[in-house]
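Asker: Sharing a model that was predicted from the sequence below.
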Amino acid sequence: MTTPEVLFVCVHNAGRSQMAAGLLQHHARGKVVVRSAGSAPADTVNPAVVAAMAELGIDLSREFPQPLTAEGVRSADVVITMGCGDACPVFPGKRYLDWKLDDPAGLPVEQVRPIRDEIDRRVRALLAELVSASRPCTKPSG
């Protein structure tokens, strides 16, 4: 049984995808390989995003936006896009989800929290699905 890999993609890899990756890593506790990238990466992670995540005990202060690569997409089992349009390469056999979410760029932490909480809800649902799909089927003993 292999560990599922998830790639979160947004334009700048400075907000939504960073929050999603941090939340999935936090909740999965090693059960999922998690990466994030941007089609046009920013220089730094959005400070309001770092602050909103710190409220949950998740430290993004050492994270840096990463560029989206074809190899990164190719190695993922699930690719979740968040407003990056057609910039993400499509490979057969990959599962793609597009999460429509507000962009936290330029917003104060008070307005980032609801975005973070919606991402958290979606991440928890995705994790439950991935973990149940990766469990081996067993026959009931009788």
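Answerer: Happy to help now that I have it. Residues are numbered from 1 along each chain as shown.
Asker: going forward, measure contacts between C-alpha atoms and count neighbours the same way
Answerer: Fine.
Asker: State whether Ile58 is indeed within a strand.
Answerer: No. Assessed with DSSP: H, G, I helix; E, B strand; the rest coil, Ile58 is coil; it does not lie in a strand.
Asker: hang on, it packs against Gly22?
Answerer: Yes. Between Ile58 and Gly22 a contact is recorded at 6.8 Å, counting by CA atoms under 8 Å.
Asker: Got another one to weigh against that:
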Amino acid sequence: MMTRENHKPTVLFVCVHNAGRSQMAAGFLREIAGGDVVVHSGGTQPADQVNPVAVEAMAEVGIDISAQVPDQLSPYTVQESDVVVTMGCGDDCPFYPGKRYEDWQLDDPSGQGIETVRAIRDDIRSRVEELVGSLRPAQA
């Protein structure tokens, strides 16, 4: 049985199509936090594939998200997550009282060129780094 002392925080990234922003954020969190955080992502209207320009932008920084598949957002996953980060999906994203929510207003990389997606990627990276810092217990 898992106790509070060895509980790994669970973070869920949500965007409408689960094809760009949420996939990049999940990729960064997996890379930065390693196995210290459980990472999920989902969308309210998942696309058929991850945005190829987002895959290219992440590959430029050494993170491979090419095998990821957009996933349907599950109410169970929301309920089981310690932190839910929405990315501009507005009323399409469910809200559960008692959860820690963050809403990151990020441009949608869909249909954008690599220069724009790089800027979105870099913004996401800095936000994920801040998030990781807030999840780690204070050092004694």
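Answerer: Looks like it came in fine. Everything numeric here is computed off the predicted structure, so don't read it as measured data.
Asker: Just give the TM-score of the two.
Answerer: Superposed pair, TM-score by TM-score structural alignment, normalised by the length of the second structure: 0.92. Supporting alignment: 135 aligned residues with a CA RMSD of 1.1 Å.
Asker: before we move on, back to that, and Ile58 and Gly22 of the first structure? Which one has more around it.
Answerer: More crowded of Ile58 of the first structure and Gly22, by other CA atoms under 10 Å: Gly22, with 22 against 16.
Asker: Can you find the partner of that one in the second structure?
Answerer: Residue correspondence to the second structure (TM-score structural alignment): Gly22 of the first structure is matched to Gly27.
Asker: and what of Ile58 of the first structure?
Answerer: Alignment note (TM-score structural alignment): Ile58 of the first structure maps to Ile63 of the second structure.
Asker: from memory its match sits against Gly27, does it?
Answerer: Yes. Under the criterion of CA under 8 Å, Ile63 of the second structure makes contact with Gly27 at 6.7 Å.
Asker: wait, what's in contact with the match of Ile58 of the first structure?
Answerer: The contact partners of Ile63 of the second structure, taken as CA atoms under 8 Å, 6 or more residues apart in numbering, are 27-28, 31.
Asker: Can you tell me which of these end up in strands?
Answerer: Within the contacts of Ile63 of the second structure, no residue falls in strands by DSSP state E.
Asker: Nearest to Gly42 of the second structure among those residues?
Answerer: Gly27 (13.0 Å; CA to CA).
Asker: For that closest one, give its distance to Pro97 of the second structure.
Answerer: According to CA to CA, to the nearest Å, Gly27 of the second structure stands 27 Å off from Pro97 of the second structure.
Asker: isn't the match of Gly22 of the first structure right up against Ser66?
Answerer: No. Look at Gly27 of the second structure against Ser66 with CA under 8 Å: they stay out of range, at 10.2 Å.
Asker: gap between the match of Gly22 of the first structure and Phe95 of the second structure?
Answerer: Taking CA to CA, one finds Gly27 of the second structure at 24 Å from Phe95 of the second structure.
Asker: With Val84 of the second structure instead?
Answerer: To Phe95 of the second structure, Val84 of the second structure is 9 Å away according to CA to CA.
Asker: These two - which one has more neighbours?
Answerer: Taking other CA under 10 Å, Val84 of the second structure and Phe95 do not tie; Val84 has more neighbours (25 against 14).
Asker: Could you pull up the residues touching that one?
Answerer: Val84 of the second structure makes contact with 11-14, 78, 99-102, according to CA under 8 Å, 6+ apart.
Asker: How about Asn51 of the second structure?
Answerer: For Asn51 of the second structure, the contacting residues are 19-20, 109-110, by CA under 8 Å, 6+ apart.
Asker: quick one: the equivalent of it over in the first structure and Leu56 of the first structure, what's the gap?
Answerer: Aligned by TM-score structural alignment, Asn51 of the second structure pairs with Asn46 of the first structure. Between Asn46 of the first structure and Leu56 of the first structure the distance is 16 Å, computed by CA to CA.
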